[in-house]
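**Q** Prediction below, plus the sequence it came from.
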Amino acid sequence: MDSTTSDSADQQSTSASEPLPTTAKQLDPIDQPARPLGAKRFALQAQRHRHSVAAWRSALTRRAAGGAGRIITSADGTLAFAVIRIAKGLMVERRHWPAAGLRVAQTMVFDDVGGFDRWCDTDPLRFGNPQLHAQLRREGHEAFDGDR
């Protein structure tokens, strides 16, 4: 009786240490990676992006022209600022439209140069595009100095 008890215990310990058979999980078609775009589809998507960016940019241009402001654009054209002098101080509109992803439009109003400088000091643009940042700061200071 002792030998059968120990044999069954050995079988249980051996079966516990063996890995269980794994089954391959099939991905749902919605979870699979996207197919690469064909040449025609890619060209159509790029054309639509150009048209929508042009419409976005024209709205920014009209706003700057109506307020006698200036537009500053990055070299790649994905980021633009409209610096407009208003009665309360300075309005800065920032529009970012990357080739893929979300578009962002922000409008800030600054009462004084100090608030504008604090915003410039904390804006991450100063690291990513220091020339555009310096030009934005210059335009903002010129707009505030034009009031004096």
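**A** Cool, got the structure.

**Q** Please count neighbours and contacts with C-alpha atoms only from this point.
**A** Fine.

**Q** following the helix or strand that contains K40, which helix or strand shows up next?
**A** Per DSSP states H and E, K40 falls inside helix 39-66. Toward the C-terminal end, the helix or strand that comes next after helix 39-66 (DSSP H and E) is strand 70-73.

**Q** Please name every helix or strand in contact with that following strand.
**A** helix 39-66, strand 79-86, helix 130-145 (3 or more Cα pairs under 8 Å, 6 or more residues apart in numbering; DSSP states H and E).

**Q** Shouldn't Q106 be within a strand?
**A** Yes: under DSSP: H, G, I helix; E, B strand; the rest coil, Q106 falls within a strand.

**Q** what about versus this one:
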Amino acid sequence: MFLIVASLCLLSLSTGQQVDLTSCITKENNLRMVCTFAPDTPAPQCKYVQANRTVASTNSTDAQDPKYKNRANVTVSGGACLLTLTGLPDVTQQFTCIIRATQRAETTATVDKNALGTCSSAAILQSSAAPLLILILASFLPGPH
């Protein structure tokens, strides 16, 4: 039964692109944002935007706003797009993560530097590994007899 539920959860992730966005402050006092999406997304491109300005993008044709030059870096690994931004101001800002593949999906988060928690590896793993964890756990369940 669990295998059926796990399969349905994974199927729902693959039929429509869903993205989640988490943020935290690193020990170096930088902003880290993790935008998670289905890990089987073919050739994903990731872009972070703030107030219609490109903060960082994996697409070389997206011009990075000069305000963020040498301050922002974005990478894609598995089912996560990671943004690191130095020099985050104390004012509240909204950031949008846009994932482009076969479909476009986006999500926005409000970032208040003074209210953000400190990054931990457990928090990052928790936010980006849920679909993989379901698949791993499902493989340990006994099959039908």
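**A** Arrived safely, thanks for sending. Since we're looking at a predicted model, the values are computed, not measured.

**Q** Need the TM-score between these chains.
**A** The TM-score (TM-score structural alignment, normalised by the length of the second structure) is 0.31; 76 aligned residues with a Cα RMSD of 4.8 Å.

**Q** just the helices and strands packed on strand 70-73 of the first structure: most buried one?
**A** Ranked by mean neighbour count, those are led by strand 79-86 with a mean of 22 (mean count of other Cα atoms under 10 Å).

**Q** After it, which helix or strand is next? Please name it.
**A** Following strand 79-86 of the first structure in sequence order, the next helix or strand is strand 89-96 (DSSP H and E).

**Q** contact partners of that following strand?
**A** Among residues not part of strand 89-96 of the first structure, those counted as contacts by Cα atoms under 8 Å, 6 or more residues apart in numbering are 78-85, 103-112, 140, 143-144.

**Q** and the angle from the helix holding K40 of the first structure to strand 79-86?
**A** 20 degrees (axes from the mean of the first three to the mean of the last three Cα atoms, to 10 degrees).

**Q** Can you tell me the SS state at L10 of the second structure?
**A** Taken by three-state DSSP, the conformation at L10 of the second structure corresponds to helix.

**Q** what's the closest non-adjacent residue to it?
**A** Nearest residue to L10 of the second structure, sequence neighbours excluded (Cα to Cα, 6 or more residues apart in numbering): P131, at 6.5 Å.

**Q** Kindly report the same for I98 of the second structure.
**A** The shortest distance from I98 of the second structure to any residue other than its chain neighbours is 4.3 Å, reached at E106 (Cα to Cα, 6+ apart).

**Q** Tell me who's in contact with that neighbour.
**A** 19, 96-99.

**Q** I figured T61 of the first structure hits T73, correct?
**A** No: taking Cα atoms under 8 Å as the contact criterion, T61 of the first structure and T73 are not neighbours in contact, 11.1 Å apart.

**Q** Save the helices and strands packed on strand 70-73 of the first structure as CSV, and put in distance to F116 of the first structure too.
**A** Written out in CSV, the entries for these read as follows (distance: least, Cα to Cα, whole Å):
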stretch, distance to F116 of the first structure
helix 39-66, 18
strand 79-86, 11
helix 130-145, 8
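
**Q** For S8 of the first structure, find the nearest of the ones you listed.
**A** The minimum distance between S8 of the first structure and those falls on helix 39-66, with 65.2 Å, by Cα to Cα.

**Q** Would you map the helices across the second structure?
**A** Using DSSP state H, the helices of the second structure run over 2-15, 121-128, 130-139.

**Q** Would you check how far apart R53 of the second structure and I99 of the second structure are?
**A** To I99 of the second structure, R53 of the second structure is 16 Å away according to Cα to Cα, to the nearest Å.

**Q** more crowded one of the two?
**A** Using other Cα atoms under 10 Å as the criterion, R53 of the second structure and I99 rank with I99 on top: 26 against 15.

**Q** doesn't V34 make contact with the more buried one?
**A** No: the criterion here is Cα under 8 Å, and I99 of the second structure misses it with V34 at 11.9 Å.

**Q** can you map out the strands along the second structure?
**A** Remark: strands of the second structure, listed N- to C-terminal, are 20-25, 31-36, 45-50, 53-57, 72-77, 80-85, 93-100, 104-111; assignment by DSSP state E.
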